[in-house]
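Peer 1: Fold the following and give me the result.
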Amino acid sequence: MSTQPLPPSAVQTSPGLARTRHILGLVVTHGLLLTGAAFILLPFVWMLATSIKPPDEVFTATFSLWPKRFYGVENYSYALTAAPLLRFALNGAILCGGILIIQLLVAIPCAYALAKLRFPGRDVLFVLVLLGLAVPVQVPALPLYIGLANLGLLNTYFSMMVPFFLSVFAIFLLRQFFKSFPDDIIHAARLDGMSEFEIVWRVVTPSAWPAIAAFSVFSIVAHWNDLYWPLIVITDASLAPPPLGMMFFANAETGSNYGALTAAATILTAPLVITFLFARRQFIQGITMTGVK
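Peer 2: Below is the predicted model of the structure:
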């Protein structure tokens, strides 16, 4: 009984060749991801390296990442004493926390209504929400400023928060997440006598923590780094958030001392990094829209 050679397709799909292709695919994929990560992290690494360099090594003809003379203690001490960085960070925390709380209190019921309730004009309202994503903050800036000035509310935390209390992005994101919530659970809650308000906050919202965490990261990063609106409504340095505080710090104290400036930037960036590390798993789940498990 003669044996016939294996067809080419059998050779190509052999376990060894498939395993090799799989390993090569992983190597290429991870290589691209590591390259992208290095490209993104390079500015932060340069900021950290500059924050520990003496002034005469910041601008040199030769490239050197690590300083020849460690100057981190002097730069960070100067940054903490030359400007109220901790006050700027506290202002940023108050600003981001206040905006986020109001945004969620408004967006969660709106998103639930657009996702699960049937009423006339629901689709039109959702279209308006999508159109609201295209309106930048610069468009209503002038009337908002005039209104706050007439009410005497400039130079307050409220003046920095009020334009962002309604987030159409939060409504859109949570609405997409609520669409995947099982209707049977909502019907059962209604049969048990729960009101729509109770269903929103006691049944639906606890399942949406990944989406809430994802939006929280977006909101905190955006408003922690916001310079445009605080620059318009704030003139008191004691109320300045981190970006505006860095402007006061640079213009008033350090001048060309870039080592101290990058040390201050490192201190003010650290809370954002810590926040993302704590919420990274929920952030990824919310972005991928895994729904209810």
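
Peer 1: Only C-alpha atoms from now on, for both contacts and neighbour counts.
Peer 2: OK.

Peer 1: do you know how far Arg118 is from Leu125?
Peer 2: Arg118 sits 12 Å away from Leu125, going by CA to CA, to the nearest Å.

Peer 1: repeat for Val168
Peer 2: Counting by CA to CA, the gap from Val168 to Leu125 is 11 Å.

Peer 1: Between those two, tell me which one has more neighbours.
Peer 2: Val168 (24 against 12; other CA atoms under 10 Å).

Peer 1: Count residues in the vicinity of the spatially closest residue to Tyr78 that is not a sequence neighbour, would you?
Peer 2: Beyond its immediate neighbours in the sequence, the residue positioned closest to Tyr78 (CA to CA, 6 or more residues apart in numbering) is Ala260, lying 6.5 Å away. Ala260: 31 surrounding residues under other CA under 10 Å.

Peer 1: Return the residue spatially closest to Arg122, with its sequence-adjacent residues excluded.
Peer 2: In space, and not counting its chain neighbours, Arg122 is closest to Leu114: 6.2 Å by CA to CA, 6+ apart.

Peer 1: residues touching that neighbour, list them.
Peer 2: The contact partners of Leu114, taken as CA atoms under 8 Å, 6 or more residues apart in numbering, are Arg122, Asp123, Leu125, Phe126, Arg175.

Peer 1: Before we compare anything, build this one as well:
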Amino acid sequence: MSTHRNLGLAPPSAILRHAALLITGALILIPFGWMVSLSIKPPGEIFRASFSFWPEQFYGVENYTKALTETPLPSYMLNGVIVCGIIVVLQILVCAPAAYALAKLDFPAKNLLFAMVLIALILPHEVLSLPLFILGYKFGILNTYAALIFPYVVSPFGIFLFRQFFKIIPDDVVHAARLDGLSEFAIVWRIMVPMALPAIIAFGIFSVVSHWNSLFWPLIAVRDENLMPPPLGIMAFKHEEAGNDYGPLMAASTLVVAPLIVAFLSAQKWFVEGLTGGAVK
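Peer 2: Okay, the predicted model is just below:
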């Protein structure tokens, strides 16, 4: 090991780790790169047998123009912003106090409630789609923004992540706040949440990405085109009779994915800190 350090060389294990990360990253990025490539190709080149990333005839202007004009894609993206923004705010309002109670308060059945949160983490959301649909019908909120929002207000992952982060905050901080006369809710919003800002940002990214890309539940909950989020709106490019127009379809997909990439790159420092902070105690 010392020989590698003296020569300025990385040990074989580090080389293998970096190689595995590079290969995995490439496998993940290839579909996105191919999507961008298809979005700037004319129809005749999309199904050509030979492989080329850059098209012989640049067709990006036509494809992106169709993506923005043939369907109300900006309206779909605005719906996504509204729905995802409201979901994140409501999830934080619900999950932060719940996580604080599980992390810092003592009450009967505390461990049982935390076990239920862990069980909820492993349940696919699709399992609950039928009872949620019936509940939405009973409340009369189907085909509204509320139908897209209310199933996600309580997030087991958010409660778990915030609890883990709150656990590493010293109890002396909470005791000092109580001595200063702060209520438990004031402690949550004035002390715990600001100190757990990296976890809040990490959870916000997870939540936005998950619900921005959600197709299954919106496909069930809404029928009005004016309420469709981006993934459901992209399906408007699929034509059963005329066939799929893959160029504009890939252009629309690129436009939908681009804001997520920009948001993640802008907040990646807090994202990593938020995910790793709760693991260090």
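
Peer 1: Mind checking the TM-score on these two?
Peer 2: Remark: TM-score between the superposed chains equals 0.93 [TM-score structural alignment, normalised by the length of structure 2]; 280 aligned residues with a CA RMSD of 2.1 Å.

Peer 1: re earlier: and the equivalent of the residue nearest to Arg122 of structure 1 over in structure 2, how far is that from Met192 of structure 2?
Peer 2: Applying TM-score structural alignment, one finds that Leu114 of structure 1 aligns to Leu102 in structure 2. As judged by CA to CA, Leu102 of structure 2 and Met192 of structure 2 stand 13 Å apart.

Peer 1: cool, and Asp224 of structure 2?
Peer 2: In this view, Asp224 of structure 2 and Met192 of structure 2 are 40 Å apart by CA to CA.

Peer 1: do Pro31 of structure 2 as well
Peer 2: 40 Å.

Peer 1: In terms of neighbours, single out the busier of the two.
Peer 2: A count of neighbours by other CA under 10 Å puts Met192 above the other of Pro31 of structure 2 and Met192, at 21 against 11.

Peer 1: Helices of the stretch 51-200 of structure 2, residue ranges please.
Peer 2: Secondary structure of the stretch 51-200 of structure 2 (DSSP state H, counting those that start in this stretch): helices located at 60-69, 73-104, 110-122, 129-139, 145-149, 156-167, 171-179, 184-187, 193-195, 197-212.

Peer 1: Figure out which of those helices is closest to Ala279 of structure 2.
Peer 2: The minimum distance between Ala279 of structure 2 and the helices of the stretch 51-200 of structure 2 falls on helix 156-167, with 7.3 Å, by CA to CA.

Peer 1: residues in contact with that closest one?
Peer 2: Contacts of helix 156-167 of structure 2 (CA under 8 Å, 6+ apart): 91-92, 95-96, 98-100, 102-104, 117-118, 120-121, 192, 196, 199-200, 203, 275, 277-279, 281.

Peer 1: Phe58 of structure 2: how many residues sit nearby?
Peer 2: 13.

Peer 1: go on, the one 10 residues further on?
Peer 2: Around Leu68 of structure 2 sit 16 other residues, with neighbours defined as other CA under 10 Å.

Peer 1: Excluding chain neighbours, what is closest to it?
Peer 2: Here the nearest residue to Leu68 of structure 2 in space, its sequence neighbours aside, is Pro74; by CA to CA, 6+ apart that works out to 7.0 Å.

Peer 1: how far away is the counterpart of that neighbour in structure 1 from Glu198 of structure 1?
Peer 2: By TM-score structural alignment, Pro74 of structure 2 lines up with Leu86 in structure 1. Leu86 of structure 1 sits at a distance of 40 Å from Glu198 of structure 1 (criterion: CA to CA).

Peer 1: Over to Arg69 of structure 1?
Peer 2: 62 Å.

Peer 1: Then Phe126 of structure 1?
Peer 2: Taking CA to CA, one finds Phe126 of structure 1 at 23 Å from Glu198 of structure 1.

Peer 1: Run a quick neighbour tally on whichever residue in structure 2 pairs up with Phe59 of structure 1.
Peer 2: Phe59 of structure 1 maps onto Phe47 in structure 2, with residues paired by TM-score structural alignment. When neighbours are defined as other CA under 10 Å, Phe47 of structure 2 has 11 of them.

Peer 1: which ones are touching the residue nearest to the spatial centre of structure 1?
Peer 2: Residue closest to the mean C-alpha point of structure 1, counted by CA atoms, centre = their mean, is Phe218 at 2.7 Å. Not one residue lies near Phe218 of structure 1 by CA under 8 Å, 6+ apart.
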